[in-house]
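**Student:** Fold the following for me, if possible:
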Amino acid sequence: MTALLEMCAITKTFPGVKALDSVNLTVREGEIHALVGENGAGKSTLMKVLSGVYPSGSYDGEIRYDGVPVAFNGIADSEKRGIIIIHQELALVPLLSIAENLFLGNECASHGFIDWRETFRRTEALLKKVGLAEAPSTLVDTLGVGKQQLVEIAKALSKDVRLLILDEPTAALSENDSAALLDLLLELKAQGVTSIIISHKLNEVRRVADRVTVIRDGATISTLDAATDEITEGRIVRDMVGRDMAHRYPERERRAGDTLLEVRNWNVWHPLHADRQIIRDVSLSVRAGEVVGIAGLMGAGRTELAMSIFGRSYGQNISGEVSLHGQPIDVSRVDRAIDAGLAYVTEDRKTLGLILEEGINRNITLSNLPAVSNRSMISENRETQVAEGYREAMNIRAPSVFQKAMNLSGGNQQKVVLSKWLFTEPDVLILDEPTRGIDVGAKFEIYNIINDLSARGKGILMISSEMPEMLGMCDRIYVMNEGAFVGELSAEEASQERIMSLIVTH
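**Tutor:** This next block holds a predicted model:
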């Protein structure tokens, strides 16, 4: 099999940081090639070099495509050669139709007028290829994330893609949507499309990848071939983090104390459709030092439940009672929920958890400004001291606390979000997908932080779509389906099969 792409000794430097150090990558025509590594290892930077986001001249090394040296000065240059990149944050316009999104900037036009008949005809053919039955006129914002991902792939196919690059394509997808997307990649491979997939989900990598290249600290560590090498999760993890991780979940002494948080008969209706009930008669409890999970399929209502408890930041016509330490608390607004001792770490850290243009210091202190203020004036010295303390305690990898949040890796961004809420000194932390989109090394650090918090008597309510994570971290698990709890399992009782059985039988 001939090489379609060769990236030779690619070195990319930012001020004070060498992001890539003589990285080599060879991708054969017609294969699915996985690129794995910890957050901050350089995977996305390498793909931005390839696609022209970082133009020729801004890096050292050589890119050869079809055996010929190439120099891309922008995404338009790489797309002309059939190299299409789909970023983790989807680049679709929500209020435009599927057809308009597929051909935006590449319209089917004649004499300055869009040919809508041809646009819809080609859209229908592309949607059929990716397995979508929606009409071309369907607005993108009415689609789920899984279908939007398929629209992105259809958009790539409209540009005669030869090399498709997918950055964390299943990070926000359910298991069923993830499986459908991976099946589509295998179909595209059969049609001659070459793919590079960046993923932290090693089981998915092993399922579809012909070869796997591991990058660590900006350097190529290994390339494994499924035809000749035994590709195991343990081998990949060892190359990614530079050490064995025999125990993916750190040991913790399970020792629950008195009941901290109680929610009784909680009901929530949709914020826009008053006749649609989202949460139905939910009751739960969390004890001091306990990690309690909420498991369920995407759309079960887990995030809606968490947000409605935290200051009623989701829903309307909310009813029920919340108590802490046996006393009723006021959670009618976010500030009151914080004052009562609750904290909520959102599943969407980039949109709802951080101000990306601000530094680590501002993001950490934002939720508790009075603690760094004197007579309503923020003390920059105090703010810096607090941020430095959390940077050290949480092992946030950054040159200084003034580093913008947007320039941190996913794992370090998540540590900043956790630090922000720990600074409010809560009794109960609600963690919504706390390890989404971060690598196994950073996950292990987050797990240690969760265990440390429980050892200090904090109550943890954790939502996760990863079943092994639920089973590895939680003392008890509530199972949720269609807005209601359908079961409660102890750590000893819980298994993936038992959880799924509760979901499908209700």
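
**Student:** make it CA atoms for all contacts and neighbour counts henceforth
**Tutor:** OK.

**Student:** any idea which residue of the protein is furthest from its center?
**Tutor:** Taking Cα atoms, centre = their mean, the residue of the chain most remote from its mean C-alpha position is His111, at 43.3 Å.

**Student:** where do the strands sit along the stretch 1-150 of the chain?
**Tutor:** Residue ranges of the strands in the stretch 1-150 of the chain, as given by DSSP state E, counting those that start in this stretch, are 3-14, 17-28, 32-36, 60-65, 68-70, 83-86, 109-110, 113-114.

**Student:** this one next, for a side-by-side:
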Amino acid sequence: MKRTEPVLEARGIVKRFPGVLALDDVSLALRAGEVHALVGENGAGKSTLIKVFTGVHRPDEGTLRYRGADTGFATPMEAQRAGISTIYQEVNLVPMMSVARNLLLGREPRGRLGVIDTARLYGEAERLLAGYGVETDVRRPLRTLGMGAQQMVALARAVSVDARVVIMDEPTSSLEPREVETLFGVIRRLREQGIAVVYVSHRLDELYRVCDRVTVLRDGRVVHTGAIEGLERLRLISLMLGRDLGEIRAEGSTRFTRRAASGEAAGNGRRPLVEARGLTRRHVLSGVDVSVREGEVVGLGGLLGAGRSETAKAIVGALPLDGGQVLVAGRPLRGGSTSLAIRAGISLLPEDRKAEGIVPTLSVRENIALAALPALATAGVVSEARIDRVVEIFMRRLRIKAASPYQLVSELSGGNQQKVLLARWLAVRPKVLLLDEPTRGIDVGAKAEVQALIDELAGEGLGVLLISSDLEELVEGADRILVLREGAVAGELSGDEVTEERIMETIAEQSDE
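**Tutor:** Next comes the predicted model:
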């Protein structure tokens, strides 16, 4: 292999799934001794590309080259044996086994009769971990270690298998600052040893600190590859989000926005319907404050992993917290359960409607009525007539297109499935509606209808928390915007500050750390 030839290279990779083009002519070259950042928002194709590299998926088109030869890995084990190791955000080791067995699983030192030599096993494990700043009894079960220590064990294992390529997927998500510094030291050693590193992270400070080059994926395509040094943070963010700074500035003075139509932000002078104070969860949220007033649409902006969805889940009790509290009409919401939040008037439309929203085996009617059943019952008996009335009202109001209320919800278009979910939560008559990416994956017409409905609901006095990766949607739909970065509020924008340019500038501001 020539010295200048990439150690691992994707050439024109195409990967399709039913109804989805996940990777579209993607090319990426990893060089020995280089740390290459791979970035992009949800659905950009990062995970799919990693799975192609590691033998989880076979590409439909294109070529994978490794160490100068065309190749294709049939299984992750085959890729690992060839020298491609992956460290996932979620530690993929065996929690019940000892630390030593996890480190050397499949490579345990054995005696003449094939029996594991435990003395050598423990000795080698201790030597391996010493280089990663982890001091622990290697005989104890892995599950007894903290998440940060487990992550370091996963890292030590990945590097110790004679890897030529190490893929790190959000490696610092569970690490303390001291452990992050140790990780960066390991990455420097890998670079010096000529090992290629793929570094996936949403934390800009980390990217600029440890990476040499960066590839940006958006909607399954490569939109930029080049040196990270000299690439402005604002430019990197605009590439990830698909918004051109020049266009944004040109549109800023002429765009028709909800705020311009309604005058002063609806929430001014009104008491909050819901307040979240100091929401904190280790490695996820850090003292987040959010309030939503009657008739107000509050936007939550930020990159993938900034803590937007986690904030919404914390408000409705779906994410356990280490600190902070939620108040409804000035009173603390105690108990931390979703059922209490719903009874208090807070409903969440989740980001992943298929995994966390619709019940595909049920009808449109059943999906709409699901959350409202307790309110539609008398002495524990549900009135079918009342269900029919509620379903008819919301199917008509939201213009849900279905053959009948009894049609399976899984047979509807994505936009109509989203409307069914909206109908479900509106049927419980909430005071505050938390909408997580409400228009993602639906067509333009359905998107406009959902956006119009949000405006209509706010006009009727409902408080709305709007989470969106679409900057234009945030700017046009929100009265004010909280920008999150790495689990904390980086800034609040209101009035004339509510622009796409200011959102990106706030995201791009370098942290003080």
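
**Student:** picking that back up, please work out which of the strands of the stretch 1-150 of the first structure is packed deepest.
**Tutor:** Among the strands of the stretch 1-150 of the first structure, the stretch with the highest mean neighbour count (mean count of other Cα atoms under 10 Å) is strand 32-36, at a mean of 26.

**Student:** Pull up the aligned stretch in the second structure for that one.
**Tutor:** Per the alignment by TM-score structural alignment, strand 32-36 of the first structure matches residues 35-39 in the second structure.

**Student:** Mean distance between the matching stretch and the first structure after superposition?
**Tutor:** Stretch 35-39 of the second structure, aligned to the first structure and superposed, deviates on average by 1.1 Å (mean Cα distance after the TM-score superposition for the first structure).

**Student:** gap between that stretch and the chain center?
**Tutor:** Its chain's C-alpha centre and that of stretch 35-39 of the second structure lie 17 Å apart, by Cα atoms, centre = their mean, to the nearest Å.

**Student:** Likewise for stretch 421-434 of the first structure?
**Tutor:** 18 Å.

**Student:** go on, stretch 79-92 of the first structure?
**Tutor:** Using Cα atoms, centre = their mean, the offset of stretch 79-92 of the first structure from its chain centre is 18 Å.

**Student:** what about it, start to end distance?
**Tutor:** 17 Å (Cα to Cα, to the nearest Å).

**Student:** hmm, who's touching that stretch?
**Tutor:** Here stretch 79-92 of the first structure makes contact (Cα atoms under 8 Å, 6 or more residues apart in numbering) with 51, 78, 101, 140, 148-149, 152-153, 156, 159-169, 171.

**Student:** Pull out the buried members of those residues.
**Tutor:** Among these, those scoring as buried are 51, 78, 101, 140, 148-149, 152-153, 156, 159, 161-169 (criterion: 16 or more other Cα atoms under 10 Å).

**Student:** Tally up the residues packed near whichever residue in the first structure pairs up with Leu128 of the second structure, please.
**Tutor:** Using TM-score structural alignment, the partner of Leu128 of the second structure in the first structure is Leu126. Neighbour count for Leu126 of the first structure, taken as other Cα atoms under 10 Å: 22.

**Student:** Check the gap between Leu453 of the second structure and Ala372 of the second structure for me.
**Tutor:** With Cα to Cα as the criterion, Leu453 of the second structure and Ala372 of the second structure are 20 Å apart.

**Student:** From the contacts of stretch 79-92 of the first structure, which land in strands?
**Tutor:** 163-167 (DSSP state E).

**Student:** and which of these is nearest to Arg312 of the first structure?
**Tutor:** Asp167 (33.7 Å; Cα to Cα).

**Student:** What does the closest one correspond to in the second structure?
**Tutor:** That one, Asp167 of the first structure, aligns with Asp169 by TM-score structural alignment.
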